[in-house]
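**Q** Got a sequence here, can you build the structure:
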Amino acid sequence: MSAPGTSDANPVPQGNQSGEHRYHFAIDIDGEFAVFTLDTHGQVETWNASAERITGYGAGEILGKPLSVLYPTVSAGVPVHSDILVRAATTGRAYDEGWHARKDGIRFWASVLVIAQQREQGDLAGFAAVTHDLSQRQLIEAKLRRSEQRLQAMIDSVEDYAIFMLSPTGEVTSWNTGAQRIEGYCAGEIIGRHFSVFYPPEARTAGLPERMLETASTQGRSEAEGWRVRSDGSRFWADAIITPIRDDKGALQGFAKVTRDLTEHKRLEQLEHVGELAAATERAREEEKKRIARELHDDLGQQLTALKMSAVILQQDVEAGHYTAETAAKARGLVVQADDTMSALRRIASNLRPTMLDDLGLLPAVEWLADEFSRRYGIKASTRLSAGELAFSDTASTAIFRIVQEALTNVARHACATEVVVTIELDDNACEVRIDDNGRGAASAPGDKPDSFGLLGIRERVRQLNGTVSLGNRLDRGFRVQIRFPIDTIVRH
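**A** Predicted coordinates:
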């Protein structure tokens, strides 16, 4: 604290001491500061009205008394102010905050600034002192401390949330019971360490902790859900919120971070997803059984019936001894019908698992699938395949083939499209698969709902290969299924 200004000070003669005039300053600054002077022995020489109001001593009671009367004493009787005059005489000024004593013995917290006064010759002439009653400030600070203690006690009692503070650069500065339970660290192990230790290596490499702080600082809040790491290395799924803490001037003081363990919620969500997938898979099996049964009945069944009828007629001719040209034609017809039946069997088997996927690879199999789709449904299907140099693994080949197959099935059932394009191409370090149609889009197509089996099956196959899937209407017309796979998850190793 600096001494108050003396622009209103009036020098008042205080008498003659060793032939020299001494002066004091009669200063009263809004009744807020006690201003007085001391001689070289520390005895009061001048006293202002504020000093009387603050301490209770009138000028007549205090002049000539030592400074020690304004201080309480410790048990040994040594005044707590004993070194302030020595420090002021040595360095020119001294400042202290501490307990002072009023005339009635009541203590109050105050600051005191003592400034050494020198004569023209340079020797010590005495001291000027300014005392400020800080009782109200101390009360406010005490209330703040109690509030902080209550808040900290409340935070410490929370066990379901990790609540702690970070420095502006991300070091942990406080820790609660919930943080210890969730993160696994005790306060002594974690305070002072950077909060990036809570993130898995891949998140640290990607700079996620730093981005969280930057977002919180610039936008007022950052929130992220993902895997976090406990002190023992185990992972848990968490939701974390970071908010900046600023002073009254807007300067960043640090961050508050709240983390919630969502592992159980995530597990239940996954179980629910697995249950939905299992139910959808069962529905798909039933649909596939119906489709195969229908094809066997409508296609293969009809051909077998015709084959049987022709065989019966031929048998009757043979038994009757009718070996004519007509009999030979009937025999040739049986061969043709047998060939048609075998073709139908091969087609049905190919729908279940195309042999060319194993014999020729993914891209020729996709071309065949597009041709079969066009032939069967009358919808023009074209392919744009530019990933021929990539050696797809068997798992990836099967997954991508089924994805294209399921997407085309959705187009046939729901899109009302006249054209569809299948694209498989390499892009940077990824392989992109797109199925674009010119149909009516997702808004009016019930089969394009995210929970329909075709799209659910696509999502699951993509997830198993660490890919990403995007579903939505095209800008011009139709619907797009867009999938990206990291190269290293689909190549043959």
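**Q** From now on I want contacts and neighbour counts done on CA atoms only, so please keep to that.
**A** Fine.
**Q** How many residues are close by S452?
**A** Applying other CA atoms under 10 Å, we find 13 residues neighbouring S452.
**Q** Would you mind measuring from A328 to V312?
**A** 14 Å (CA to CA, to the nearest Å).
**Q** got the residue ranges for the strands in the stretch 101-250 of the chain?
**A** Under the criterion DSSP state E, counting those that start in this stretch, strands of the stretch 101-250 of the chain are mapped to 107-118, 124-133, 161-166, 222-229, 235-246.
**Q** Buried residues, the first one. List them.
**A** With burial defined by 16 or more other CA atoms under 10 Å, the residues of strand 107-118 counted as buried are 107-117.
**Q** ok, now the last one?
**A** With burial defined by 16+ other CA under 10 Å, the residues of strand 235-246 counted as buried are 235-245.
**Q** Which strands and helices lie in contact with that strand?
**A** With contacts defined as 3 or more CA pairs under 8 Å, 6 or more residues apart in numbering; DSSP states H and E, the packing partners of strand 235-246 are helix 208-219, strand 222-229, strand 252-261, helix 263-295.
**Q** this one as well, want them side by side:
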Amino acid sequence: MLRDPIEIQETACRLLGEYFGADRVGYAEVQEDGETVMITRSYTEGQPSLEGLYRLDDYGPDLLHAFREGRTVVRPDIANDRLLTDAEKRAHAILNLGATLNKPLLKHGELFGILFVHFFQAHEFTEEELILTEETAERTWAAAARARSEEALLLSEGRYRTLFESIDEGFCLIEVLFDEKDTPFDYRFLEANPAFERHTGLSNAVGRTVREMVPAHESHWFQIYGHIARTGIARRFEQTADALGRLYDVYAFRVGDPAAHQVAVLFNDVSTRKAAERKIQENEERLRTLFESMTEGFVIKEAVTDENGQITDFRFIECNPAFSRMTGLTDPAGCRVSELTPNAEPIWFESLTRVLASGDPVRFETRISRSECWWEVSVSRIGGPGSHRVAIVLMDVTARKSSEAALAKAREELEIRVAERTSDLQKAMTRLQSEAAERERLERDRHDLLRRQVRTQEEERKRISRELHDNLGQYLTAVMLRVQLLRKSFESGDSIDSITSTIEDLKTVVDSLMKASHRQAWELRPAELDHFGLEPALRAYVTDWSERTGIATTFDSSHWHEVRLHADCEIALYRVVQEALTNVARHAVAEEVTVTLKSNGDIEVQVKDDGKGFDPEIPTKRLGLLGMKERISLVEGCLTIDSAPGSGTVVSAKVSRPTCSSS
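**A** As a prediction, this is how the structure comes out:
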């Protein structure tokens, strides 16, 4: 029977290699850094061995990860393996590897060794080869481990005692007790190390049986230890001790004379670890349930680097169903991003590389090409610095984006409406202010008009009074004088001829008084205006005015068509001409005047003189000019004065025909 651990491993490798026809079979031991392996011996069919140190990352980033998870890695055709980069394929080619099968060996969840099978050419491994390799790895390594343990137990007493006292595992040497039917029913503690009490809670156990200390101790313990004591077959197992409330990881083997029924027991209380493992398993199940049922898409990606260590792409590792529904990628695991989504937006690659470099999570929003869908993307690094994996969560935010767009549009429309209303209100305010200013101006004008009207009336009264005094007054005085003379003639008995002469003289004065009275009444309100209209009245007035002033005057009505106007319009235009001629007589020093009356379109009257003229821009307080403007404005007409010093004056009054039409 083989006892040497190295001999056990070498024999297993040789037999496995010959059976498979493999080119190389061996064991690699994982070093303390957990990332490199040492190969010291291996079976080779006349080929160079691989003794030395190797980095597992050189042969693919998934390799070490799979080993740590306890997964066997099979690569039947390395040269055409699409999961390997060119650099990784070259690393395999250096070792002349065409196909590999690697079975990891774990202890307490830690990777400590690898059994490898190499072919120089591509090779399709059968299910039988896989099962045989895995069983060989487990059994030979366990056998080697047991052999090492047995050697350790056979060391010198000093070294044994040091180990006995210092190891963390509980250790005891027991004598299995059998009844008359050769059935194990109890066992006695012969030796126990200090860690024994910590792992069992039992003190002063040496010399006592377990039944004495724990009467309810389960019988299956006696069966296991009894079988080891009788057969000498060591055994590693896990078993509960319900009476102690603990779970043990046990390695038990027979020692000494088989007839002594002594068994050495090396054990650990793994209750806490197992509870933690159960908790981890429960958490993993809950996480898996969440992973499968969550509505957000979730995917893990791994960076792909070139020979210089630069990230060139990302590979899909795992995704949940929601991710597949959202993206349409049903089974992307193992594929590169550039293969499945060659037109991906640059923000994806930039964000993932930034997260791997800094370790800081990144969140961004992106719109799916040729779609109305929006995603909110959260990216986080898995692991610490140097990790090549990221976790990505996708959330469909299309509805929120639509709401935001609708809200933004509504806000924009509201701002436009507010601006429009503000503009309307501003216009209305401006219009109201303008109307208010206009009303204020009109009120001022009304007051001014009233004041001017009062002044005009007073001036008119003064003029009439002056006319009565200067004209009619002198004629009345002459009449009085003639009447007095006539009375004296009667009283003194003057001759008939003298009296008749006085009477004729009185008659002449009375005739002159009547003519003056008639002219005065005509100037105040010409009868022709009422009976015959504007044109005859103006013609008569202009003729009389020319005779009285001695200024040559022309009256032109060649463009006047016989028409009667509204009385207000006729009197307004008449008074404008009357006032304009009065100003000419008083101020113009004119030699020639032309008065024109037209009715081609609107009604227009014009008074033009060749007098000295004046500057219309210089403000004036002459009531004549102001009166003319007011009279024309009352009939919705307009008055214009065109004059300049030394160039005469033209006064024009115009009223629209509809306004002047006689009702």
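**Q** returning to what we had before: got the helices and strands packed on strand 235-246 of the first structure as JSON lines, with mean neighbour count columns?
**A** Output for these, formatted as JSON lines (neighbours: other CA atoms under 10 Å):
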{"stretch": "helix 208-219", "mean neighbour count": "16"}
{"stretch": "strand 222-229", "mean neighbour count": "17"}
{"stretch": "strand 252-261", "mean neighbour count": "19"}
{"stretch": "helix 263-295", "mean neighbour count": "13"}
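**Q** related to what we said a few turns ago, I'd like to know which of the strands of the stretch 101-250 of the first structure lies nearest to S343 of the first structure.
**A** Closest to S343 of the first structure of the strands of the stretch 101-250 of the first structure is strand 222-229 (CA to CA; 52.0 Å).
**Q** so that closest one matches what in the second structure?
**A** Mapped onto the second structure using TM-score structural alignment, strand 222-229 of the first structure spans no residues at all.
**Q** do stretch 320-338 of the first structure as well
**A** Going by TM-score structural alignment: stretch 320-338 of the first structure matches residues 492-510.
**Q** ok, back up a step: can I get the helices and strands packed on strand 235-246 of the first structure in TSV with distance to V469 of the first structure?
**A** Formatted as TSV, those follow (distance: least, CA to CA, whole Å):
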stretch	distance to V469 of the first structure
helix 208-219	23
strand 222-229	19
strand 252-261	27
helix 263-295	17
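**Q** of these, which approaches G441 of the first structure most closely?
**A** Closest to G441 of the first structure of these is helix 263-295 (CA to CA; 22.8 Å).
**Q** State the three-state secondary structure for the residue lying farthest from the centre of the first structure.
**A** Distance from the C-alpha centroid of the first structure peaks at G321, with 88.2 Å (CA atoms, centre = their mean). Following DSSP: H, G, I helix; E, B strand; the rest coil, we place G321 of the first structure in the coil state.
**Q** and what of F555 of the second structure?
**A** Assigned state for F555 of the second structure: strand (three-state reduction, three-state DSSP).
**Q** What residue in the first structure is paired with it?
**A** Alignment note (TM-score structural alignment): F555 of the second structure maps to T383 of the first structure.
**Q** For its match, grab the count of nearby residues.
**A** 19.
**Q** Then S310 of the first structure?
**A** Per other CA under 10 Å, the neighbour tally for S310 of the first structure reads 17.
**Q** Show me what it lines up with in the second structure.
**A** Matched by TM-score structural alignment, S310 of the first structure corresponds to R482 in the second structure.
**Q** which residues does that match contact?
**A** Residues near R482 of the second structure by CA atoms under 8 Å, 6 or more residues apart in numbering: 502-503, 505-506.
**Q** do that again at 10 Å, thanks
**A** Contacts for R482 of the second structure (CA atoms under 10 Å, 6 or more residues apart in numbering) come out as 476, 488, 502-507, 509-510.
**Q** same check, this time on W221 of the second structure
**A** 184-187, 239-241.
**Q** ditto for D497 of the second structure
**A** By CA under 10 Å, 6+ apart, the residues touching D497 of the second structure are I503.
**Q** I believe it is in a strand; please confirm or correct that.
**A** No: according to three-state DSSP, D497 of the second structure belongs to no strand; its state is helix.
**Q** now it: how far from I503 of the second structure?
**A** On the measure of CA to CA, D497 of the second structure and I503 of the second structure end up 10 Å apart.
**Q** picking up where we left off before, what spatial separation is found between the match of F555 of the second structure and V433 of the first structure?
**A** On the measure of CA to CA, T383 of the first structure and V433 of the first structure end up 11 Å apart.
**Q** Can you pull the residues that touch both of the two?
**A** With CA under 10 Å, 6+ apart as the test, T383 of the first structure and V433 both reach 422-424.
**Q** and L357 of the first structure, what helix or strand is that in?
**A** For L357 of the first structure, the enclosing helix or strand under DSSP states H and E is helix 355-359.
**Q** mean distance, that helix to its aligned residues in the second structure?
**A** Following superposition, helix 355-359 of the first structure is found to deviate from the second structure by 1.1 Å on average (mean CA distance after the TM-score superposition for the first structure).
**Q** before we move on, back to that, may I see the strands of the stretch 101-250 of the first structure arranged in TSV, with distance to L455 of the first structure as well?
**A** Formatted as TSV, the strands of the stretch 101-250 of the first structure follow (distance: least, CA to CA, whole Å):
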stretch	distance to L455 of the first structure
strand 107-118	74
strand 124-133	75
strand 161-166	37
strand 222-229	24
strand 235-246	26
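**Q** What's the match for E460 of the first structure in the second structure?
**A** E460 of the first structure maps onto E630 in the second structure, by TM-score structural alignment.
**Q** Need the counterpart of D610 of the second structure in the first structure.
**A** Residue mapping for D610 of the second structure onto the first structure gives N438, with TM-score structural alignment as the criterion.
**Q** picking that back up, what secondary structure does the match of E460 of the first structure sit in?
**A** With three-state DSSP as the criterion, E630 of the second structure reads helix.
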